[in-house]
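S.K.: Below are the sequence and a predicted model; questions follow.
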Amino acid sequence: MLNVLDLFSGAGGLTEGFRSESFNLLAHVEMDGDACQTLQLRDIFSYLKKVDQLDQYYSYITGKLTWAELVSVVPKEVYGRVVQATISENSIDEIIARLDVLVGDRKIDGIIGGPPCQAYSTVARSRNEAKKSEDERVYLYKFYVRFLEHFKPDFFVFENVKGLYSFKDVDGKKLLPKIKYDFSHIFNDGTENFDIDERLINSADFGVSQTRERIIIFGRRNKFRPIHFFESLDNLRERGPVLRQLFRDLPELNAGNTVNHYGSLQPIEFVKKYFRENDPPLTQNIARPNRDDDLEIYRIAVQKKMEGENLKYNQLPDRLVNHRAKDIFLDRFKALDGDGYSHTVVAHIAKDGHLYIHYDLNQNRSITVREAARIQSFPDNFYFEHSRTAAFRQIGNAVPPYLSKKFAFVISQFDKKLSNTI
């Protein structure tokens, strides 16, 4: 079993995929408190599953046990592997020291993670341009390099937004080539460096019901034979269910409602096997309340989508227009296509659901936390702490676990070769 560290963990999308392929997650580093408790809870889930006591976990996520009661039935080291910290120049030495204690004398085989991507996002870039030189998020990858230098893993997986392809450093040169250079020139003492490969990956090509493009950088110590990571990953391409199939077994509900029981329709086989493994209770199937004018706009957006179009804000009746600049940001409202995949789920979903309107006119609402989680390929037994807003934020920031599972599978197939030197 290979040992892995997860940096910039979020709710643990990468962790979930690697754990499902029997990797041993030794520790997580994450700054968000809500996400940290989600990570702790998932570590507890993994432990209780191994000891055949999932009823304790299900009692907690359905409100029958308190957090204190839950943690009392598991060893402290199970939920003590989460380091809550903001990775910075001031904190990195302390974080590494804490990780050293958690790791002990075990070898770190891999490091996974992706720094926060807001600095590279094309959406936020214009307003951040003036303060680029002062934005520490631009250079978070350098701390990732520091972890690689200290723990000397055999491989790493680095994830970020595709805006990194065009992002320019303060000197006007593109940053991505610098990142790749730094990743491949970590060790200056004669030890082996990393061979680097990079590709833009669309989750929709690998079984996730969402169009989500992200840059993946894979590195492997060059003392090993190359494993052709992306070529092997290509063999795992598959088409996931369209949204109408993905949501088939979920109950109907309206804006502002919570319905935590499955509907009367049977799930498709993929959903039954992957999302509903171990027969979990349905949780967090909660829809936001909305104002009447927003719900009217939602209906218009769904009707437009049924005609094969996306609603533009300047197409709305004047009585429904609340923003003065009606010809700017025309995609303020967007309905999902029940017979297709979702567009990218991002953290903005924590603020409102206007870009994720349910395709069913009869329900007339934005998607629930559980529906967003399914779009991101989180299984139904995955629970997000604490609030609805926090859950949406964690979901939007995550790497889809089903995609991560395929990364882990490719690496696991070459486990036997990790000791074969050139």
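M.R.: Nice, thanks for sending it over. Numbering: from 1, shown residues only.

S.K.: switch to C-alpha atoms for all contacts and neighbour counts from now on
M.R.: Will do.

S.K.: The nearest residue to Ile92 once chain neighbours are set aside: helix or strand, and which one exactly?
M.R.: With Cα to Cα, 6 or more residues apart in numbering as the criterion, Ile92 has its nearest non-adjacent residue at 7.5 Å, and that residue is Phe143. Element membership of Phe143 [criterion: DSSP states H and E] is helix 140-151.

S.K.: Near the residue nearest to Ile92, how many other residues are there?
M.R.: As a burial measure, Phe143 scores 16 neighbours (other Cα atoms under 10 Å).

S.K.: and if you look at Gln413?
M.R.: For Gln413, using other Cα under 10 Å, the count is 12.

S.K.: cool, and the one 5 residues further on?
M.R.: Other residues near Leu418 number 20, with proximity taken as other Cα under 10 Å.

S.K.: Just give the nearest non-adjacent residue to Thr283, would you?
M.R.: Asn260 (5.3 Å).

S.K.: quick one, what contacts the one you found?
M.R.: 281-286 (Cα atoms under 8 Å, 6 or more residues apart in numbering).

S.K.: Now the buried members of those residues.
M.R.: 282-286 (16 or more other Cα atoms under 10 Å).

S.K.: any idea which of the residues you listed is closest to Tyr341?
M.R.: Nearest to Tyr341 out of the buried ones among the contacts of Asn260 is Asn285 (Cα to Cα; 19.7 Å).

S.K.: which SS state does the nearest residue to that closest one once chain neighbours are set aside fall under?
M.R.: Ranked by Cα to Cα, 6+ apart and with sequence neighbours excluded, the top spatial neighbour of Asn285 is Arg370, at 4.9 Å. Secondary structure state of Arg370, per DSSP: H, G, I helix; E, B strand; the rest coil, is helix.

S.K.: isn't Arg370 right up against Asp380?
M.R.: Yes. With contacts counted by Cα atoms under 8 Å, Arg370 reaches Asp380, the gap being 7.4 Å.

S.K.: Pull up the overlap in contacts between these two.
M.R.: Thr283.

S.K.: the more surrounded of the two?
M.R.: Shown here are Arg370 and Asp380; by other Cα under 10 Å, Arg370 has more neighbours (27 against 22).

S.K.: hmm, back to that, helices and strands around the helix holding Phe143, which ones?
M.R.: Packing partners of helix 140-151 (3 or more Cα pairs under 8 Å, 6 or more residues apart in numbering; DSSP states H and E): helix 175-184.

S.K.: Kindly calculate the angle that the following helix or strand past the helix holding Phe143 makes with helix 175-184.
M.R.: Using DSSP H and E, the helix or strand that follows helix 140-151 in sequence is strand 155-161. Between strand 155-161 and helix 175-184, the angle comes out at 170 degrees (axes from the mean of the first three to the mean of the last three Cα atoms, to 10 degrees).

S.K.: And here is the other one:
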Amino acid sequence: ETIENKITLKDAIGDLQYSEIPAKEKNYTNGENCKIPNHEYMIGGFSSMYMSRNRVRSWDEVSFTIQAGGRHAPIHPQAPKMKFIEQDKRIFVPKKEHLYRRLTVRECARIQTFPDNFIFYYDKIADGYKMIGNAVPVRLGRAIALQIKKDLGLNSKANDRPKAMWSQVEKMILAEEY
């Protein structure tokens, strides 16, 4: 998307509110108990390094980068911006602590443009975050693949390459269901 067409958190995950569930003890997955697949978030404390910066973006902002680890997942935009105490130290707004939770695995997947029907399988929620954070965002991958296809001349009707070789790749590249 261009800067003018930025996708805000509201656009990406606004319809997922109020159906998330916390991880089981020791951050094990809830599996099929999630009403929406992978719509669960990691529980537990936050490191001093994590708390040294504001980790909350508003609904009308774009997300922070999705990292490959649940301990570093951004905070859900329902929470107010963290309160600045001093350099490298912030706290959750007093009496609003209950609003601070990490984004769910599904919310992170949405931000990375994974389709909702793409289900991630894992036992520990940290592994779900890791898969998403290490992945190339789906729409970015598609844009790159289409450019490579164009650069290789695969759009040409005079192409003498074996069509069978490219049919599977082409189906994936041209799929609009993401």
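M.R.: Thanks, I have it. Note that the coordinates shown come from a computational prediction; the quantities given were computed from them, not determined experimentally.

S.K.: So which of the contacts of Asn260 of the first structure belong to strands?
M.R.: Using DSSP state E, no member of the contacts of Asn260 of the first structure sits in strands.

S.K.: need the strands for the second structure, in chain order.
M.R.: Using DSSP E, strands in the second structure cover 21-22, 40-41, 83-86, 89-91.

S.K.: Pull out the buried positions in the helix ranked longest in the second structure.
M.R.: Secondary structure of the second structure read by DSSP state H shows that its longest helix is helix 138-151. Buried residues in helix 138-151 of the second structure, defined by neighbour count with 16+ other Cα under 10 Å: 138, 142, 145-146, 149.

S.K.: For the residue nearest in space to the middle of the second structure, which non-adjacent residue is spatially closest?
M.R.: Closest to where the C-alpha atoms of the second structure average out (Cα atoms, centre = their mean) is Cys108, at 2.0 Å. In space, and not counting its chain neighbours, Cys108 of the second structure is closest to Ile66: 6.6 Å by Cα to Cα, 6+ apart.

S.K.: ok, His72 of the second structure touching Tyr50?
M.R.: Yes. Counting by Cα under 8 Å, His72 of the second structure touches Tyr50, with 7.0 Å between them.

S.K.: that older thread, by contact count, what packs against the longest helix of the second structure?
M.R.: helix 163-174.

S.K.: looking at the first structure, where would I find the counterpart of the helix it packs on?
M.R.: Using TM-score structural alignment, helix 163-174 of the second structure corresponds to no residues of the first structure.

S.K.: That helix versus helix 138-151: what angle between them?
M.R.: Using the same axes, to 10 degrees: helix 163-174 of the second structure against helix 138-151 is 140 degrees.

S.K.: Tell me the buried residues in helix 163-174 of the second structure?
M.R.: Neighbour-count burial for helix 163-174 of the second structure [16+ other Cα under 10 Å]: 170, 173.

S.K.: how far out from the middle of the chain is that helix?
M.R.: Averaging C-alpha positions (Cα atoms, centre = their mean, to the nearest Å) puts helix 163-174 of the second structure 27 Å from its chain's average.

S.K.: ok, and what's touching that helix?
M.R.: 142, 145-146.

S.K.: change it to 6 Å
M.R.: By Cα atoms under 6 Å, 6 or more residues apart in numbering, the residues outside helix 163-174 of the second structure that reach it are Arg142.

S.K.: what's the neighbour count on the aligned residue in the second structure for Ala287 of the first structure?
M.R.: Ala287 of the first structure maps onto Tyr41 of the second structure when the alignment is built from TM-score structural alignment. Neighbourhood size, Tyr41 of the second structure [other Cα under 10 Å]: 27.

S.K.: which ones are touching the closest residue in space to Tyr41 of the second structure that isn't next to it in sequence?
M.R.: Spatial nearest neighbour of Tyr41 of the second structure, chain neighbours left out: Thr104 (4.2 Å); criterion: Cα to Cα, 6+ apart. Each residue near Thr104 of the second structure by Cα under 6 Å, 6+ apart is listed here: 39-41.

S.K.: Alignment lookup: Thr104 of the second structure to the first structure.
M.R.: By TM-score structural alignment, Thr104 of the second structure lines up with Thr368.

S.K.: now the contacts of Thr104 of the second structure in JSON lines, with distance to Phe84 of the second structure?
M.R.: Below are those laid out as JSON lines (distance: Cα to Cα, whole Å):
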{"residue": "His39", "distance to Phe84 of the second structure": "30"}
{"residue": "Glu40", "distance to Phe84 of the second structure": "28"}
{"residue": "Tyr41", "distance to Phe84 of the second structure": "25"}
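
S.K.: Out of those residues, which is nearest to Asp123 of the second structure?
M.R.: Of those, the one sitting nearest to Asp123 of the second structure (Cα to Cα) turns out to be Glu40, at 12.1 Å.

S.K.: From Thr65 of the second structure, how far off is the closest one?
M.R.: Glu40 of the second structure sits at a distance of 19 Å from Thr65 of the second structure (criterion: Cα to Cα, to the nearest Å).

S.K.: For Leu99 of the second structure, give me its contacts.
M.R.: Contacts of Leu99 of the second structure by Cα under 6 Å, 6+ apart are Ala79.

S.K.: Hmm, I typed the wrong one, I wanted Gly133 of the second structure.
M.R.: Contacts for Gly133 of the second structure were tallied using Cα under 6 Å, 6+ apart; they are 66-68.

S.K.: Residue in the first structure paired with Asn117 of the second structure?
M.R.: In the first structure, Asn117 of the second structure lines up with Asn381, judged by TM-score structural alignment.

S.K.: ditto for Gly14 of the second structure
M.R.: Using TM-score structural alignment, Gly14 of the second structure sits opposite Arg248 in the first structure.

S.K.: In the second structure, which residues correspond to stretch 156-167 of the first structure?
M.R.: Against the second structure, stretch 156-167 of the first structure falls on no residues (TM-score structural alignment).

S.K.: Over to stretch 176-187 of the first structure?
M.R.: So stretch 176-187 of the first structure is aligned with nothing, judged by TM-score structural alignment.

S.K.: Report the buried residues of that stretch.
M.R.: 176, 179-180, 183-184, 186.

S.K.: whereabouts in the second structure does stretch 110-130 of the first structure align?
M.R.: Under TM-score structural alignment, there's no match for stretch 110-130 of the first structure.

S.K.: next one: stretch 3-15 of the first structure
M.R.: Going by TM-score structural alignment: stretch 3-15 of the first structure matches no residues.
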